[in-house]
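[1] Need a 3D model of the sequence below.
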Amino acid sequence: MFSSLRDKSVLVTGSSSGIGLGIARQFAIQGARVVITARNADKIETVAADMRADGLQVQGLATDVAESTCVSSLMRTLEKLHGGLDVLCCNAGIFPSSALESLTEADWDRVLATNAKGTFLCVQAALPLLRRAEYGRVILTSSITGPVTGSPGWVHYGASKAAQLGFMRTAAIELAKDGITVNAVLPGNIITEGFLDMDAEYQAGVAASIPAKRLGTRRFSR
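    Modelled structure (predicted):
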């Protein structure tokens, strides 16, 4: 049964732009109290201030989800701000392009640390707060790249997104007894800042590969 999101506590990681910003804004529009995070402190606070200017309940916190100490600090601060957590959206992700033959170990580790380990660290650290909510909700932003298809230059990204789904399936089983659900969404290419940074040839090729011949867009309900 659908219930109102008004005054629910929501955390969205990686939400200073792109899909994460869209997720955060939609929750806030529905009346949730939202915390948004990114590594760049100035950027995340600017985005949060813009949303507050629209009358939305949003706080921005600088966080690196790949660092356990940062994640632990984030959860402590969120508890002080909201008193708890109802919904965790693990959206933080990076996608630097590199062909397999030239991919460095450091770049592999960096992508897996943010996209896969970051998911694990955030969910684990949030468990006490989600259990207290008695119905905690966890939503992971995975991708079609990795679990469903592949794309040249993103072998490390695809591996990280497939890893998220493996994590999701077992975490969902373990946490069901606590009333916590764990699900994932698998977006295709959405027109966001990151996609627009790609060259025009890549953008056109992606659009041509879609049966409807058009890309997804980030839209707000108000």
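[2] Could you use CA atoms for every contact and neighbour count after this?
    OK.
[3] Would you mind measuring from the most centrally placed residue in the chain to residue 49?
    Nearest to the geometric centre of the chain sits residue 91, at 0.6 Å (C-alpha atoms, centre = their mean). To residue 49, residue 91 is 20 Å away according to C-alpha to C-alpha, to the nearest Å.
[4] Going by contacts, tell me the helices and strands next to the longest helix belonging to the chain.
    Longest helix of the chain, by residue count under DSSP state H: helix 155-175. Packing contacts for helix 155-175, counted by 3 or more C-alpha pairs under 8 Å, 6 or more residues apart in numbering; DSSP states H and E, involve helix 105-112, strand 181-185.
[5] Buried residues, stretch 168-186. List them.
    For stretch 168-186, a neighbour-count test (16 or more other C-alpha atoms under 10 Å) marks 168, 171, 172, 175, 180, 181, 182, 183, 184, 186 as buried.
[6] Please provide the structure for the following sequence as well, for comparison with the first:
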Amino acid sequence: MDLSSVFSLDGKVALITGASKGIGFSIAEIFAAAGAKVVISSRKQDALDEMAGKLRAKGYEVSGFACNVGNMDELPKLVDQTVEKYGTIDILVNNAASNPVFGPVHETSLEAFDKIMDVNVKAPFELTRLCFPHLRKSAEASVINISSIGGLSPEAGLGIYSVSKAALISLTKVYAKEWGDAGIRVNAICPGLIQTKFSEALWTNDKIMGMIMKQLSIKRAGTSEEIGAMALFLASAASSYTTGGVFTADGGFTI
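    Presented below is the predicted three-dimensional model:
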């Protein structure tokens, strides 16, 4: 068996949201290194231009298109731009997420609730649906949703965020069950504590980190590259018989 071909994304087109930094950017870099043509997306075009430029300097094929996934009207343009640039979409990674609050759930406003659900659930639903006509044409289509261990068991201070990530896991399974006949695999990754700017409120808090470390089998925060490596497995032929799966990468937190 040629393992290099099993994990190759040569000739594939991947669209990744929330990809100008953190987990999304690491996924983009790993996919590009595996041979994919990659579209990175986030809200700010200047940040995308900078990060896409860094990857192109390494010889990778990467483009950046700005899109606020919380605005449903912007999603069709993102899909159209990707297809216009590269002709198709083989891989979709719904990574963009929002969590504007940290604290007791009863202090979460309806405005914050709506923002969290729009970005974390509604956007993946709609973007995945919009990509369907292109994904179904692919010989090895894969959708990867970045959920959270909070979607498996609610995390303190992250109530509605946890609710949204639980809904994303369910959405993953719904799409996986319905789209199997179309040859589209849909899986979810549930990261634990990953040292990114998004989770900074956690890993910079000594009290919280002390509590988390007591529950970890691997006594450290994870890296965005470790999530990217798992995403590569789910995007490649290595996981060709895997769909509807929910994969934790959390240092043993949920054992």
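[7] what's the TM-score for these two chains?
    The TM-score (TM-score structural alignment, normalised by the length of structure 1) is 0.93; 220 aligned residues with a C-alpha RMSD of 1.8 Å.
[8] Looking at the helices and strands packed on helix 155-175 of structure 1, which is nearest to residue 137 of structure 1?
    Counting by C-alpha to C-alpha, residue 137 of structure 1 lies closest to strand 181-185 out of those; the figure is 5.2 Å.
[9] Report all helices and strands that the helix or strand just after the closest one contacts.
    Next in sequence after strand 181-185 of structure 1, counting helices and strands by DSSP states H and E, comes strand 190-191. Judged by 3+ C-alpha pairs under 8 Å, 6+ apart, strand 190-191 of structure 1 is in contact with strand 216-217.
[10] Please report the distance of the alignment partner in structure 2 of the residue nearest to the centre of structure 1 from residue 214 of structure 2.
    In structure 2, residue 91 of structure 1 lines up with residue 95, judged by TM-score structural alignment. In this structure, residue 95 of structure 2 and residue 214 of structure 2 are 28 Å apart, going by C-alpha to C-alpha.
[11] One more: residue 177 of structure 2?
    Separation of residue 177 of structure 2 from residue 214 of structure 2 (C-alpha to C-alpha) stands at 37 Å.
[12] Same question for residue 141 of structure 2.
    According to C-alpha to C-alpha, residue 141 of structure 2 and residue 214 of structure 2 sit 39 Å apart.
[13] now do residue 138 of structure 2
    Distance of residue 138 of structure 2 to residue 214 of structure 2, computed by C-alpha to C-alpha: 44 Å.
[14] which of those two has more neighbours?
    Remark: of residue 138 of structure 2 and residue 214, residue 138 carries more neighbours, 18 against 11, as counted by other C-alpha atoms under 10 Å.
[15] Now do the contacts for that one.
    By C-alpha atoms under 8 Å, 6 or more residues apart in numbering, residue 138 of structure 2 lies in contact with 89, 90, 183.
[16] Does the first one touch residue 14 like I think?
    Yes - taking contacts as C-alpha atoms under 8 Å, residue 89 of structure 2 lies within contact range of residue 14: 6.1 Å.
[17] Surely residue 95 of structure 1 is within a strand?
    No - read with DSSP: H, G, I helix; E, B strand; the rest coil, residue 95 of structure 1 is coil and lies in no strand.
[18] list the contacts for it?
    For residue 95 of structure 1, the contact set (C-alpha under 8 Å, 6+ apart) comprises 111, 154, 157.
[19] For these, could you give me TSV that also reports neighbour count and distance to residue 39 of structure 1?
    As requested, the contacts of residue 95 of structure 1 are arranged in TSV below (neighbours: other C-alpha atoms under 10 Å; distance: C-alpha to C-alpha, whole Å):
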residue	neighbour count	distance to residue 39 of structure 1
111	22	14
154	19	22
157	27	19
